[in-house]
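K.L.:
Just need the structure, nothing else, for what follows:
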Amino acid sequence: MSLESHRAACAALTLLVACGPAMADLQVAVGATSESTVALKVEVDRIVPLASLHPRLELRLATGLLLLSSEEEDGNAAWLLSPALRWTFSGERGAFLEAGIGGALFLETRVDSRELSTAFQFEDRLALGLPWASGELSLALTHYSNAGIKRPNDGLETLTLGYRYPL
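P.N.:
Presented below is the predicted three-dimensional model:
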């Protein structure tokens, strides 16, 4: 990433952490893309109960940064908006499944050999998690694609292991 990209990412991360208490929780996840690029995701979020629909259903509203590092190139970063429906299997603090469709705004339209074509990408995410210590541990598979808005539409996937804890 260029110096300007690092500064923009640091400023956005500072803003996310500063907004943290209003958002309630912080999640940090590490993993890799389908191109073996190292991925770091930092998000702040809030869980909204949907008990009027079903007692085990919740809505997770998250925003954050996806930082991608590469040995071959400068890397990349994206601002994320990640809503997801969460189904808890048993009790208030049981194992859960999350699924959501959100959006990502990338700084560059290329990630290693993948040509994204547009800075805006849809974010499709599936995650499994469980309570651990005072927070939650989760494993997430995320796909980024522009849904054919512009060709080529190579897209990319990330697999991350994350920990979410209350601020």
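
K.L.:
going forward, measure contacts between C-alpha atoms and count neighbours the same way
P.N.:
Will do.

K.L.:
Enumerate every residue touching the closest residue in space to residue 109 that isn't next to it in sequence.
P.N.:
In space, and not counting its chain neighbours, residue 109 is closest to residue 116: 5.0 Å by Cα to Cα, 6 or more residues apart in numbering. Contact analysis of residue 116 by Cα atoms under 8 Å, 6 or more residues apart in numbering lists 109, 110, 145, 146, 152, 153, 154, 155.

K.L.:
Secondary structure element holding the residue minimising distance to the centre of the chain?
P.N.:
For the chain, the residue sitting closest to the mean C-alpha position, by Cα atoms, centre = their mean, is residue 41 at 5.7 Å. Per DSSP states H and E: residue 41 is located in strand 38-49.

K.L.:
one more to put side by side:
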Amino acid sequence: MKKSITLVAAAIAAWGSVCSSAQAADLSFSIGQTSDSTTTYRFGAQFDFDRSWLQSDVGRLTGYWDGAYTYWDGDETSSNHSVSLAPVFVYEFAGENVRPYVEAGIGIAFFSSTEIENNDLSTSFQFEDRIGAGVRFANQEVGIRAIHYSNAGIKNPNDGVESYALHYRLSF
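P.N.:
Below is the predicted model of the structure:
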């Protein structure tokens, strides 16, 4: 447990140093579920890249840093906690009031326990892969997201786990 707390503290410190150079933070909340009926509650802060690429009449490529805390509430095993940091790339389609988007990213996560229901993660350190889609309007965003956690074969077994979630983001 002490090792997990040290890893979580290191991840938070790294996230803080990355985000200290950014402007204002957006806040997000999501609720999801895994295939093993574990409910996930995710609280996050996002810091936009403040850059656009491939801008056209169709849309633009942009992105953000996502730092998050996730609480994993399982049926069979005790609860789990994770913190994560990921760069996320977003293709935002053009629109005046409503702007659809798709997103993808790969980051890192640290778990307090290596077990989630029937999944043995083997290591507290995990990679976080995500894809998602949604709509942005005014200073808000609503979307769906699939996030996969795996240690990429660093240690076996490497069961991995996916969370499928609805999320809400508020920009300031």
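
K.L.:
returning to that earlier point: for the strand holding residue 41 of structure 1, the distance to its chain's centre please.
P.N.:
Centroid separation for strand 38-49 of structure 1 versus its chain: 6 Å, with Cα atoms, centre = their mean, to the nearest Å.

K.L.:
what's the next secondary structure element after that strand?
P.N.:
That would be, after strand 38-49 of structure 1 and using DSSP H and E, strand 57-69.

K.L.:
against structure 2, where does the following helix or strand past that next one fall?
P.N.:
Downstream of strand 57-69 of structure 1, the next assigned helix or strand under DSSP H and E is strand 76-81. Using TM-score structural alignment, strand 76-81 of structure 1 lines up with residues 80-85 of structure 2.

K.L.:
Quick check: the gap between the closest residue to residue 42 of structure 2 other than its chain neighbours and residue 124 of structure 2.
P.N.:
Leaving aside its chain neighbours, residue 42 of structure 2 sits nearest to residue 70 (4.2 Å; criterion: Cα to Cα, 6+ apart). Counting by Cα to Cα, to the nearest Å, the gap from residue 70 of structure 2 to residue 124 of structure 2 is 14 Å.

K.L.:
List the buried residues in the helix ranked longest in structure 1.
P.N.:
Criterion DSSP state H: the longest helix present in structure 1 is helix 3-18. Neighbour-count burial for helix 3-18 of structure 1, counted by 16 or more other Cα atoms under 10 Å, picks out 5, 9, 13, 16, 17.

K.L.:
re earlier: residue in structure 2 paired with the residue nearest to residue 109 of structure 1?
P.N.:
So, by TM-score structural alignment, residue 116 of structure 1 is matched to residue 121.

K.L.:
Next, format the contacts of residue 116 of structure 1 as a markdown table and append secondary structure and distance to residue 93 of structure 1.
P.N.:
Converted to a markdown table, the contacts of residue 116 of structure 1 look like this (DSSP: H, G, I helix; E, B strand; the rest coil; distance: Cα to Cα, whole Å):
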| residue | secondary structure | distance to residue 93 of structure 1 |
| --- | --- | --- |
| 109 | coil | 39 |
| 110 | strand | 39 |
| 145 | strand | 33 |
| 146 | coil | 35 |
| 152 | coil | 43 |
| 153 | coil | 39 |
| 154 | coil | 38 |
| 155 | coil | 34 |
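
K.L.:
how about stretch 163-170 of structure 2, which residues of structure 1 does it hit?
P.N.:
Under the alignment (TM-score structural alignment), stretch 163-170 of structure 2 falls on residues 158-165 in structure 1.

K.L.:
Check the mean deviation of that stretch from structure 2.
P.N.:
Compared with structure 2 after fitting, stretch 158-165 of structure 1 deviates on average by 0.2 Å (mean Cα distance after the TM-score superposition for structure 1).
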